[in-house]
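build me a model from this:
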Amino acid sequence: MSTGPMSTVRDATFEVLRRTGMTTIFSNPGSTEVPLLAGMPDDLEFILALHEGSVVGMATGWAIAHGEPAVALLHTTAGLGNAVSAIATARANRAPVVVVVGQQDRRHLALEPFLAGRLHGLAGDYPVWTEQPVRAQDVPGAIARARHEAVTGRGPALVIVPMDDWSAEWDGTVEAAPTAVVRPAAVGDRDLAPLASLITEADAPALVVGAGADSAEAWAGLVALADRLGCPVWQESFGARAGFPQDHPRFAGFLPADRSGLRGALTGHDLVLVVGAAAFRQYPYESGPLVETGTRIAVVSDDPAEVHRSPAVLAVLADPAAACARLADMLPERPAAPQALRTASPPPPARSDGPLRAAHVLHELAVRLPPEAIVVEETPSSRPDLHRLLPARRPLGFVSAAMGGLGFALPAAVGLRMALPYRPVVGVVGDGSAIYGIQALWSAAHYGVGALFVVLANGRYAVMDRLAEKNGAGKAPWPAFTEVSLSAMARSFGCPAIRLDSHGDLLATLDEVVPTLASRTEPLLLDIAVMPDAEFRP
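Below you'll find the predicted structure:
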């Protein structure tokens, strides 16, 4: 609802934010943003973060939680430059974020005054859309369009606004953007007929799922399809979200990220249907084919880029939930197949003394966390153990940085918990990773965000150490950083923290804290001393 007459571009922009539901603004502002923010109306909420990576990371978590765009407001070159990695992560994580970037006064930009930024292109190709309006009066329409572009393009859309534009007179200019965009998701039988025929012809199909299938509707459709086909379901490697219930009997595990491992996992299947992901995500380069000769690949995704880069015999650009639900009804039922496709990993032995390892911590979390908990992961050396011990049991149960850059988990966990205060949120982070996004703890403490941050502190970049050893080029030149205290850093930002280094203290603390996660209004960081993992398995 309008708070008064619209006399300036700023007023008209506030109306756009209200109309589109983008009433929470994440920011670390500078002088070029003050004309927008000073005296901001009370019905808009401002959330301060102490670093631009945290700004975009929190907005990304918020957008993932709601499935609707969040607003990140950045300060000219320094702000946008600091946030580029987070913007890249938002793009890879399919998070619709509207990024508004301040710019120097339009009237003397030609002279490149202090704080003038060469902003167009600074974030590279990671924004799905970038615009600096030609006139001040085009700013409200550009922000409205950015919202549509962020949703359609499944990523960050960027608008550059010179600081004097906000006070420019609003002349009632027609916004160059529709008020609403309808995106039909239905999939007709005729559209799916070629894919249904391909599946029917296969003797031994398999499913591979990705982050684009992380919704209650997609999970239901995929469970019905997997049961109809009697086939295993694999999760894409390095996926940002879970595309299938990982405690389901047909869940077969995570695909290896190398070609020989991928071929081994999918051997015996003459058709692999990839849903909500591209075919296939890899990490180390390895020569050879992705799949064995005779194995055909099909893809269903609503992301055109995923569809277009997949080496598939057939790709369907469609909503995964609608496509899978309809396929499950269209396909003939196959003979019953055994469902025990993966043997559950035994829990690590309980320890009463001796050093902790990451697997011990993750096991104790697993036996206590409720199914609806959201686990935000950024612990590269321990990720295989996390996948093994902490399966995603509900949609949005697992969130990670699809881009692979560090600094995502802490701010994303804050944004997720702010958006979904009724769901327990646990960030499981290595200490090396946590340092990249540590400023987000201040926002968590200041705004009463009851997330739990579990830091697996081994005092080093353990994954890099293992990779250096695997490379066989001699000892890595970087030192450990065992003198860094994450609990002390957390407390300096106002976030309560506990240092744990024994199994008994870990159990007692988790027993006390985990039952409170759904109702907490205060963050807590557990700084847990762990031994480096013996190996890294990508």
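
C-alpha only now, for contacts and for neighbours.
Fine.

just list the residues touching residue 407, thanks.
For residue 407, the contacting residues are 53, 54, 86, 433, 434, 435, 436, 437, 438, by CA atoms under 8 Å, 6 or more residues apart in numbering.

part of a strand, is residue 525?
Yes - counting by DSSP: H, G, I helix; E, B strand; the rest coil, residue 525 is located in a strand.

how much space between it and residue 91?
Look at residue 525 and residue 91: by CA to CA, to the nearest Å, they are 28 Å apart.

tell me the one of the contacts of residue 407 nearest residue 346?
residue 433 (27.9 Å; CA to CA).

was I right about that closest one contacting residue 405?
No - counting by CA atoms under 8 Å, residue 433 does not reach residue 405; the two are 9.0 Å apart.

of those two, who's got more company?
The neighbour count for residue 433 versus residue 405, taken as other CA atoms under 10 Å, is higher for residue 433 (24 against 14).

please give me the structure for this one as well, since I'd like to look at both together:
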Amino acid sequence: MTNVREAAFAIFQHYGVDRLFGNPGSTELPMLKAMPEGFDYVLGLNEAVVAGMADGFARSSGKPALINLHSSAGTGHALGNLFTAFRNNAPIVVTAGQQARSILPYDPFLFAERPTEFPQPYVKWACEPARAEDVPQALARAFAIALTPPMGPVFVSIPVDDWERECEMPSLPHLSLRTLPDMHGISLLADLFETARNPALVLGTGSANGGGWDAAIELAERSGAAVWVAPFVAREVFPEDHPQFAGFLPAMREDIVKLLSDHDAILVAGAPVFTYHVEGKGPHWPERARLGMLSDNEQHLASLPGNAVGVLGNVGTGLAAISEKVRDRDFTGKQRQLDTPEAEMTDRYVLSRVAALRPDNAVIVEEAPTARTPMHDNLPITREGGFYTCASGGLGYGLPAALGVAQGQSEPVIAVLGDGAAMYTIQGLYTAHLSGKPTSFVILNNSRYAALQGFAAHFGMNSVPGTDLTGIDFVQLAAAQGIPARMADNVTDLDEVLQWTFAQDGPSLVDLRIK
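Take a look at the predicted model:
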């Protein structure tokens, strides 16, 4: 016999987990007692920071991440970034402290009344085991579900008095969870390209999750297809300096149809058809074009509109298999051109200087909604594993995600953040100070929620209350948490400040005052 805590850490080790992301609370303390040597506790000063770090770590390392939260309040703080982790397909196991079983009938202080319902529907599975002895088996099941494509977070509520209880150690399987596409379906998708005059490949986050970078390049080059990025993609999917890269699809139905109108065959790989931000009308893709889909997410196929071919399975494997079945043909389209902005303190020019001065192996983590289009036009992503962002649209993800990405791989990280987005989880800078990882926080400071102000025009509004952020000093905020920081408000100082932050061995911040 062993106890629940010992069994739990054996399960964590089995699944390659060597750290716990958390913010400790009373009902979690017995879990932290006698943690194994070499097992790290990664502190976040707010549970939103904890969840964002875990997401970034899981996606960059390729391993599951483990979170420990307090009951209702702590779980509530984490829910925004837990929603993002769900949309990002990040494999995260959340353990949450619950009050002792013996006092649950008395509505005790700091308990969760219906713990498994609280995080739903943005977890793949939620459980509070009926007995302490069942906790290890629940944890083993949680890891298996989190890692099964489409990957995502799961939730296990554990009463505080369970950790010391005796239990049996469950046997743990060695799982291979990649699903291979059906070869008949692959042949149908290959035929889609073979019979097309001007094919298009539209790539989504599922392509990156499935290791599809090289396979997408090979398929595009062999078939002569133009390559587009699907709306709100949260990873790098194709080199944006490649001659066949066509650009980014917006989240608007009519605009998508217009941009794809020259194509007579469209293969969407690793994304739905399509993600929209505003209401639209008309067809979902050009009516004369044939449509195919390849995804590891059954929900993408279930919602596939119209007369299309849908194939379920690992996207990287599927793209490689399609490539073997298509003939070589030249690309006849036009390469997308980058912007050439004027030298002034705009987001466009600042991002072009980040592109010019960044270390060759740097990883970009982005949460600057106003600057998303300027980033596409001025800061191309050119390497596999080189980009992470938020698929959910929620704010407060980018800063802690950058910390997790920095822990999950060895390359320097550049976090491109809007001033409003950064303030949601600014206390994550303290964790950056503790970790010492080389992370450059580049704040695009326009003193407002400019994305919301721009979106207001869609609803016929001339002004929006609560969007003025004048007066925030990020240099002082960083210094208060042990992070060196500098500010630039003119193009004369811009390159020097960027070169300074990119040369640091640890975390640093630059406050860039843009128009």
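
neighbour count winner among residue 525 and residue 91 of the first structure?
Shown here are residue 525 of the first structure and residue 91; by other CA under 10 Å, residue 91 has more neighbours (25 against 22).

tell me the SS of the more buried one?
helix.

that one matches what in the second structure?
Residue pairing (TM-score structural alignment): residue 91 of the first structure is matched to residue 86 of the second structure.

quick one: residues contacting the residue lying closest to its match once chain neighbours are set aside.
Counting by CA to CA, 6 or more residues apart in numbering, residue 86 of the second structure lies nearest to residue 152, which is 5.1 Å off, once chain neighbours are set aside. Contacts for residue 152 of the second structure (CA under 8 Å, 6+ apart) come out as 85, 86, 87, 88, 89, 90, 91, 92, 123, 124, 146.

how close does the equivalent of residue 511 of the second structure over in the first structure get to residue 91 of the first structure?
Aligning on TM-score structural alignment places residue 511 of the second structure opposite residue 527 in the first structure. According to CA to CA, residue 527 of the first structure and residue 91 of the first structure sit 30 Å apart.

residue 426 of the first structure too?
Distance from residue 426 of the first structure to residue 91 of the first structure, counting by CA to CA: 23 Å.

would you agree residue 202 of the first structure is in contact with residue 273?
No - in this structure residue 202 of the first structure lies outside contact range of residue 273 using CA under 8 Å: 10.7 Å.

joint contacts of the two?
Listed contacts common to residue 202 of the first structure and residue 273 are nil; contacts here mean CA under 8 Å, 6+ apart.

the more surrounded of these two?
residue 273 (22 against 15).

doesn't that one belong to a helix?
No - counting by three-state DSSP, one finds residue 273 of the first structure to be strand, located in no helix.

what is the aligned counterpart of it in the second structure?
In the second structure, residue 273 of the first structure lands on residue 267 (TM-score structural alignment).

next: residue 347 of the first structure.
When the second structure is aligned by TM-score structural alignment, residue 347 of the first structure is paired with residue 340.

tally of neighbours for its match?
Residue 340 of the second structure: 11 neighbours (other CA under 10 Å).

ditto for residue 368 of the second structure
Residue 368 of the second structure: 26 surrounding residues under other CA under 10 Å.

give the contact list for it.
Neighbouring residues of residue 368 of the second structure by CA under 8 Å, 6+ apart: 416, 417, 418, 421, 444.

ditto for residue 325 of the first structure
218, 220, 221, 222, 224, 225.

secondary structure element holding it?
Element membership for residue 325 of the first structure, per DSSP states H and E: helix 320-330.

taking strand 271-275 as reference, get the angle to that helix.
140 degrees (axes from the mean of the first three to the mean of the last three CA atoms, to 10 degrees).

so where is helix 320-330 of the first structure in the second structure?
Against the second structure, helix 320-330 of the first structure falls on residues 315-325 (TM-score structural alignment).

what of stretch 159-169 of the first structure?
Stretch 159-169 of the first structure corresponds to residues 156-166 of the second structure when matched by TM-score structural alignment.

all strands of the stretch 51-200 of the first structure, in order?
Assigned by DSSP state E, counting those that start in this stretch, the strands in the stretch 51-200 of the first structure fall at 70-74, 97-103, 129-131, 157-162.
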